[in-house]
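Chemist: Below is the sequence, then the predicted model.
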Amino acid sequence: MELNNSSAVVTGAASGLGATVAAALASQGVQVVGIDLEAGVAQATEAGSVPDGVVLVAADVTDGEAVDAAIARAVELAPLRTVVNCAGIAPSARMVGRKGAHDLGLFRKVVEVNLIGTFTVMARAAAVMADNEPLADGVRGVVVNTASVAAFEGQVGQVAYAASKGGVHSMTIAAARDLAGVGVRVCTIAPGIVETPMMAGITQEFREELEANVQFPKRMAAPQEYARLVQMILDHDYLNGETIRMDAALRMPPR
């Protein structure tokens, strides 16, 4: 898909995978509107870490009106052709723990952010993309969602996270079929362990334990590798309805 004279919406764009993707797209001349929570936007702005070509907007991905406003901001800059959903949360809790059954509110929150938030941004952005002038092969836009290897091998304590990311994976082919008529492709990336700020606080011992399960190369993925895979999906018009594991053949054990 041609990215010249286009805009993109990237969620979770204040840090981690979202920030890396936003910077990569902006470096190619794409006008990027990054969505994140207010605290994340403030922190990135104060740190001066927002690259040229990226506008951060405070919005909750589960808030349809806020999402609509962010999408409208992107359309003001250029036709919206790219959406990358990176926003997510990953609290850990067992189904039955020391305090009893898994908290229903926590489970609902994880599903709301990771699954419903992804759906909200995708659906509302696709409705706008449907009005774009078609490019080669009739493509009007591309959505790239983020699942996780937990969608396939959820570990102990990941029941809510695995359910939410499994939903993102399962949504992929259905969304691709729904949006085929308007020329919008949908793919999902399921990363393994990635070197994000979330991993910065872990001990060396835990890092080595995580990396021991990776087949080859035996290391964490770099965020830039995720961004390159996003770019490949955007470039490859015959990729659609697919979840791509980016995990170096990692298969997570129960714990």
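Modeler: Happy to help now that I have it.
Chemist: switch to C-alpha atoms for all contacts and neighbour counts from now on
Modeler: Will do.
Chemist: need the longest strand for the protein.
Modeler: The strand spanning the most residues in the chain, taking DSSP state E as the definition, is strand 184-191.
Chemist: Can you name the element that comes right after that one?
Modeler: Next helix or strand after strand 184-191 toward the C-terminus (DSSP states H and E): helix 204-212.
Chemist: Quick check: what element follows that next one along the chain?
Modeler: Following helix 204-212 in sequence, per DSSP H and E, is helix 223-235.
Chemist: just checking, what packs against that next one?
Modeler: Using 3 or more CA pairs under 8 Å, 6 or more residues apart in numbering; DSSP states H and E as the contact test, the elements touching helix 223-235 are helix 16-27, strand 141-146.
Chemist: Return the list of helices and strands in contact with the longest strand of the chain.
Modeler: So strand 184-191, by 3+ CA pairs under 8 Å, 6+ apart, packs with strand 141-146, helix 159-179, strand 243-246.
Chemist: which one of those has the most crowded surroundings?
Modeler: strand 141-146 (a mean of 28; mean count of other CA atoms under 10 Å).
Chemist: ok, residues contacting it?
Modeler: Residues outside strand 141-146 that contact it (CA atoms under 8 Å, 6 or more residues apart in numbering) are 1, 80-86, 118, 122, 126, 129-130, 165, 168, 183-191, 230, 233-234.
Chemist: now the angle from it to helix 16-27?
Modeler: Relative orientation of strand 141-146 versus helix 16-27 (axes from the mean of the first three to the mean of the last three CA atoms, to 10 degrees): 150 degrees.
Chemist: burial count for G117?
Modeler: Number of residues near G117 (other CA atoms under 10 Å) recorded here: 22.
Chemist: got another, please set it beside the one above:
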Amino acid sequence: MKKLLSSLLMLLFVGIGSTFAQPAQEYTFQKYYLDVNPTDIPRFLELHKEMTDASMQSDLRTLNGHYVKRHMYAGKASLVLYEVYDSVDDLNADDLWGSIGEYTADMSQEDLEAFSARAAEWWSMWLEGHTDEVRVLQVSGFGDEDFSWQSPGVIINSYYTPKWSDGATFREAYEALDKATEMCGNAAGSRISTHYSGSGTTYEGYVFYNSWDDFAADEKAIQECRQQYVEDLPAVTETYWGVAGEHWDEIYIPVGSYVDGEFKLSAHFTN
């Protein structure tokens, strides 16, 4: 699982994207945008760890990756959660509350009431103001095990709205520029995803950095790297922005992920 969304990046794609070049491997993920008040985030994470660790003890849970990041700059959601699956069928089969039921089956009435109160508090913070969508993660880009969701890293989320008919053209230009990011050597990895269902952008790009210093170094060097590593950069750039549609970026930090049998927080939240 660590490899998968170390590959996630993040950490997404199925046949709907036939106008996009098809990657060797794809994962489906549910993306949740939460509106937890910043002052309530520590309490939410405390409860989220308890509920995640409890539910993941059951075979009724079919996800193979769970990741949380926190908004830092731009954007609206205070927290974003990813639940990653091998397929849409696995996503549909996932049974959070059934697994919670198994976990609480042998509790005393007193323990059950206390646990139920905490679960209700957690779920209330999750639901209020949230939105969600299903996307498909494409295992392309670069990087594999270099990015840890327990490190004090930085995640850049880029959103694009190319027309589906321009999908292949946009992706080709995007990947040409992404190659320069890889060759610059400052980023730990990158991934892309496309929209599947719900409300979301056509295309999302993710770039992971192990530190703010690495991110700053990349911002400083990226144009020179593009000039060095992207063939016919002016034409690629013109094509890229010509079909990208609306575009914006958001900056996040990793909160943590489910790894080695438990939800583990990043150094951002443990130091």
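Modeler: Happy to help now that I have it. This is a predicted model, so every value here is computed, not measured.
Chemist: What's the TM-score once they're superposed?
Modeler: The TM-score (TM-score structural alignment, normalised by the length of the first structure) is 0.25; 111 aligned residues with a CA RMSD of 6.2 Å.
Chemist: Take the helices and strands packed on strand 184-191 of the first structure and write them to TSV, including distance to S7 of the first structure.
Modeler: Converted to TSV, these look like this (distance: least, CA to CA, whole Å):
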stretch	distance to S7 of the first structure
strand 141-146	10
helix 159-179	19
strand 243-246	24
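Chemist: Where do the helices of the stretch 101-250 of the second structure begin and end?
Modeler: 109-127, 167-184, 212-229, 233-243 (DSSP state H, counting those that start in this stretch).
Chemist: If you count contacts, what does the last one end up packed against?
Modeler: In terms of contact count using 3+ CA pairs under 8 Å, 6+ apart, helix 233-243 of the second structure is assigned the packing partners helix 167-184.
Chemist: three-state assignment of V32 of the first structure?
Modeler: strand (DSSP: H, G, I helix; E, B strand; the rest coil).
Chemist: Can you name the residues that contact it?
Modeler: S7, A8, V9, V10, A22, L25, A26, G53, V54, V55, A74.
Chemist: isn't the fifth one right up against V54?
Modeler: Pointing back at A22 of the first structure there. Yes: between A22 of the first structure and V54 there is a contact under CA atoms under 8 Å: 6.7 Å.
Chemist: circling back: need the helices and strands packed on helix 223-235 of the first structure in a markdown table with distance to I173 of the first structure, can you?
Modeler: Output for these, formatted as a markdown table (distance: least, CA to CA, whole Å):
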| stretch | distance to I173 of the first structure |
| --- | --- |
| helix 16-27 | 23 |
| strand 141-146 | 12 |
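Chemist: picking that back up, which one of the helices of the stretch 101-250 of the second structure has the most crowded surroundings?
Modeler: By mean neighbour count, with neighbours taken as mean count of other CA under 10 Å, helix 167-184 ranks first of those at a mean of 20.
Chemist: and that helix with helix 212-229, angle?
Modeler: Using the same axes, to 10 degrees: helix 167-184 of the second structure against helix 212-229 is 110 degrees.
Chemist: thinking again about what came up before, quick one: closest of the helices of the stretch 101-250 of the second structure to E250 of the second structure.
Modeler: helix 212-229 (13.2 Å; CA to CA).
Chemist: What is that closest one packed up against?
Modeler: Using 3+ CA pairs under 8 Å, 6+ apart, helix 212-229 of the second structure sits against helix 167-184.
Chemist: And the helix it packs on, what does it pack against?
Modeler: Looks like helix 167-184 of the second structure contacts strand 131-142, helix 212-229, helix 233-243 (3+ CA pairs under 8 Å, 6+ apart).
Chemist: TSV please, covering these and showing distance to N157 of the second structure.
Modeler: Listed next are those as TSV, based on distance: least, CA to CA, whole Å:
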stretch	distance to N157 of the second structure
strand 131-142	13
helix 212-229	13
helix 233-243	17
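Chemist: Y174 of the second structure: which of the ones you listed is closest?
Modeler: Of these, nearest to Y174 of the second structure by CA to CA is helix 233-243, at 6.6 Å.
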